[in-house]
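Peer 1: sequence isn't available, so here's the structure alone:
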């Protein structure tokens, strides 16, 4: 009697489904990538377009949409292989295209599915990093400068961080830094780069900086919800397989985010007397960011502790230290990405160095030298004190590298762009917003769904509108017309 296992015909290998490909892993990886993509489009497109003043809704949403498209073309053109390909130097990969079917249909470096799946999965991470940087620049960056910034920063900053930390031949990967899903490569990078770019671009108009109310909080929550739920793919996809570790990572992610949200919310109530909805969203984000480098390598109780700290330490840096440190007050970081991503990302990297559990690291990395990955707490408990302190040193070294890398590269990129065009919109453009920048406005608020035509083109034919008089003059004239 034959002992050969019998498979349904749709599971038998063929040319389109080679023997080395795991259909389940491939299906999950494509699903996880799509979930991460939805965090950006439409997630952050909606969140950005809703959390700013109405006059900046179109511009803010478009910065995110443009970055998503531009990153993809750069990614398949050269970015992927600079991040995960052959070494050019010890911290950077060699540029090459990822468009040829021979390359895309072969096994990815993890061996479970085609390289095309890995290219797409890693693209959505690269894209969201640029979109997070945009959060620091909303409401004043020259859109043409942003269009140039995106490919330059992806090429000369993101690829270095990704290769160093995530590529098996990268120097920080070899050193043993634990960055489960992007606490360093994505969140710390975007927080530092966003803050640095905000310094070079300059602040919003004074009126906007002093009063910048969201134009639609309910829609903002819809964007935030897509961001939160999309994190299932963000952290659940990074084992690169359908594994028990992926399940743990997903649960830890949501537990930490919920804890962080509640802690931030209660701190707002205690110190400011009201539960801030925007504050709750900030707490949600800091929890998601903090757990990201640790998601699949810490236990559930550690995820709770990390949520407590991610809901309180970034809250303190944003609500207290921000008002006392001159540099933080000087730089106009629109979405506070320094606090929600740089501070929370660094915190997550440090706490990973404390709470990383050896068995979970073995499940995640599946390499022979897995024992080098051990949190300080477990090193002290098991008598491997030097190994625990070494891991903490590697985590801190990785943080320092990412900070220096992004300050230097982002500054050089901004200075280069400034030689070609202004980084910041003109005062007149800052005063009017979307209408003068894009010739479009977010909402139709006049008559039967028709927008009242107060564009620059209209002013050429109607002297009732004089943009030189400022927005208050425009509002007065609009009111007079409506009453008439």
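Peer 2: Yep, that arrived. Worth saying up front: this structure is predicted, and the values here are computed from it rather than measured.
Peer 1: when you work out contacts or count neighbours from here on, use the C-alpha atoms and nothing else.
Peer 2: Noted.
Peer 1: for the chain, which helix is longest?
Peer 2: Using DSSP state H, we find that the single longest helix of the chain is helix 385-420.
Peer 1: which of the residues in that helix are buried?
Peer 2: 385, 387-396, 398-399, 402-403, 405-407, 409-411, 413-414, 417 (16 or more other C-alpha atoms under 10 Å).
Peer 1: ok, residues contacting the helix or strand that it is followed by?
Peer 2: Per DSSP states H and E, helix 385-420 leads on to helix 427-432 as the next helix or strand towards the C-terminus. With contact meaning C-alpha atoms under 8 Å, 6 or more residues apart in numbering, helix 427-432 is reached by 55, 139, 140, 204, 205, 436, 437, 468, 470, 471.
Peer 1: any idea where the helices of the stretch 1-150 of the chain begin and end?
Peer 2: Counting by DSSP state H, counting those that start in this stretch, the segments of the stretch 1-150 of the chain that form helices are 23-38, 45-51, 57-74, 80-84, 101-104, 115-134, 143-153.
Peer 1: could you list the buried residues of the last one?
Peer 2: What that stands for is helix 143-153. Neighbour counts using 16+ other C-alpha under 10 Å place 143, 145, 146, 149, 150, 151, 152, 153 of helix 143-153 among the buried residues.
Peer 1: again with the fourth one
Peer 2: By neighbour count, and taking 16+ other C-alpha under 10 Å as the criterion, the buried residues in helix 80-84 are 80, 81, 82, 83, 84.
Peer 1: measure residue 213 to residue 220 for me?
Peer 2: Noted for residue 213: a distance of 12 Å to residue 220, by C-alpha to C-alpha, to the nearest Å.
Peer 1: second one coming, line it up with the first:
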């Protein structure tokens, strides 16, 4: 019996391609893309002060588009192409059909699918960095920062850890879906860039309420559900390991959110929505490096840790450490991404199950991937310690890489344009930067009788707007 006609190989569906895997990988990539656009676009737009909503959302949208051009122009092959040095690939384009339609370096997929899947990971990373810079970075400086940081930082981390020729990959670092490459990188880079850009206005640092919590929750929901593709696509196949990774992702996230919520209630007496979103994010980040290589009970333990340790550092330790107080990290990406990424990487080194590592890596030397807990249990303590050492090496490399490269990128941009907006623009926000406002109540030419000043305006923050509106009301 032959294959059904829809499964028979042809020129468009070569024999090496698995249609189910390809369909899942494209779906997973789209889910991750939706985390960025519109997910983080509307999360940022709702989570910041009203006068920064457009600017914050637009920083995310710009980064998504900018990275795609860099990615197909040179970034993909610097991350997954031929080796230039032990930590970096040779720059080259990924635009030719002869290259894009052949089998990818992993999985039964065309390279075009791999390029798109890895692009959405590359795109979300600078968008996460933006979370530390909202409310004061010069948009032109941001336009320069994204391609420069992508080229000289992201591609190095991706090649080192994910490319088969990368030195950390050969060392045996486990980073299932980007706990190091994406989240630790963005957390450290965001904190470093925030140091060089400088702080927001004092009144913005003191009071920076979300302008639309419901929109913020909608963005958070897209971020959470999109993580199904984020971690579920990491095996590059529609496999049992992908299913386990998805389940573990949601179990850890729910546990982390609830842990953060309980701590908020215990300390402040109020269930904070913003706090719950932070707990959700730390859970998603923490499980990412080990989603498909740990047991589900371990995912719960990881959620307990990711919901409590960053909560402590953000709400208590942050006020006591001078450096943390000094650097204006707008959305606390250091705590939610850098710290949660470190926790996830270390806990993966402790909880990684050898059998699950075999299912994920499908390589002859799979036995070298073993968590310390299982090393102690099976008498392979040295192998477990070696794995933990590899995880710590990954942490150290990514931290140092992003401190150095982010600093160099910022100092270079500073020679061209200011990193920070001037004081006058900072007072106004979106209207001064983009000539657009978040919420338009009526056209300038329209007049309404018996209208009151909208409560969304803060008289201290927008004196010119309030004065103008009152004058118009008196004329009517």
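Peer 2: Perfect, I can see it now. Keep in mind that this is a model prediction, so the values were computed, not measured.
Peer 1: just give the TM-score of the two.
Peer 2: Remark: TM-score between the superposed chains equals 0.96 [TM-score structural alignment, normalised by the length of structure 2]; 462 aligned residues with a C-alpha RMSD of 1.2 Å.
Peer 1: related to what we said a few turns ago, give me the common contacts of residue 213 and residue 220 of structure 1.
Peer 2: Counting by C-alpha under 8 Å, 6+ apart, the shared contacts of residue 213 of structure 1 and residue 220 are residue 51.
Peer 1: which of those two has more neighbours?
Peer 2: Using other C-alpha atoms under 10 Å, the more surrounded residue of residue 213 of structure 1 and residue 220 is residue 220, with 24 against 14.
Peer 1: can you tell me how far the more buried one sits from residue 47 of structure 1?
Peer 2: Applying C-alpha to C-alpha, the value for residue 220 of structure 1 to residue 47 of structure 1 is 5 Å.
Peer 1: and for residue 284 of structure 1?
Peer 2: With the distance defined as C-alpha to C-alpha, residue 284 of structure 1 ends up 13 Å from residue 47 of structure 1.
Peer 1: same check, this time on residue 413 of structure 1
Peer 2: As defined by C-alpha to C-alpha, residue 413 of structure 1 lies at a distance of 27 Å from residue 47 of structure 1.
Peer 1: try residue 282 of structure 1
Peer 2: Separation of residue 282 of structure 1 from residue 47 of structure 1 (C-alpha to C-alpha): 12 Å.
Peer 1: with residue 109 of structure 1 instead?
Peer 2: Residue 109 of structure 1 sits 35 Å away from residue 47 of structure 1, going by C-alpha to C-alpha.
Peer 1: neighbour count: those two, which is higher?
Peer 2: More crowded of residue 109 of structure 1 and residue 47, by other C-alpha under 10 Å: residue 47, with 30 against 14.
Peer 1: just tell me what that one corresponds to in structure 2.
Peer 2: Superposed on structure 2 with TM-score structural alignment, residue 47 of structure 1 falls opposite residue 43.
Peer 1: mind listing what its match touches?
Peer 2: Residue 43 of structure 2 makes contacts with 57, 215, 216, 217, 218, 219, 220, as judged by C-alpha under 8 Å, 6+ apart.
Peer 1: which residue ranges of structure 2 form strands?
Peer 2: Secondary structure of structure 2 (DSSP state E): strands at 83-85, 88-89.
Peer 1: give the other helices and strands that the longest one contacts.
Peer 2: The reference is to strand 83-85 of structure 2. Packed against strand 83-85 of structure 2, as judged by 3 or more C-alpha pairs under 8 Å, 6 or more residues apart in numbering; DSSP states H and E, are no other helices or strands.
Peer 1: and that strand, how far from structure 1 on average?
Peer 2: Overlaying structure 1 shows strand 83-85 of structure 2 at a mean distance of 0.5 Å from the equivalent residues (mean C-alpha distance after the TM-score superposition for structure 1).
Peer 1: swap in the shortest one?
Peer 2: In this overlay with structure 1, the average offset of strand 88-89 of structure 2 from its partner residues is 0.4 Å by mean C-alpha distance after the TM-score superposition for structure 1.
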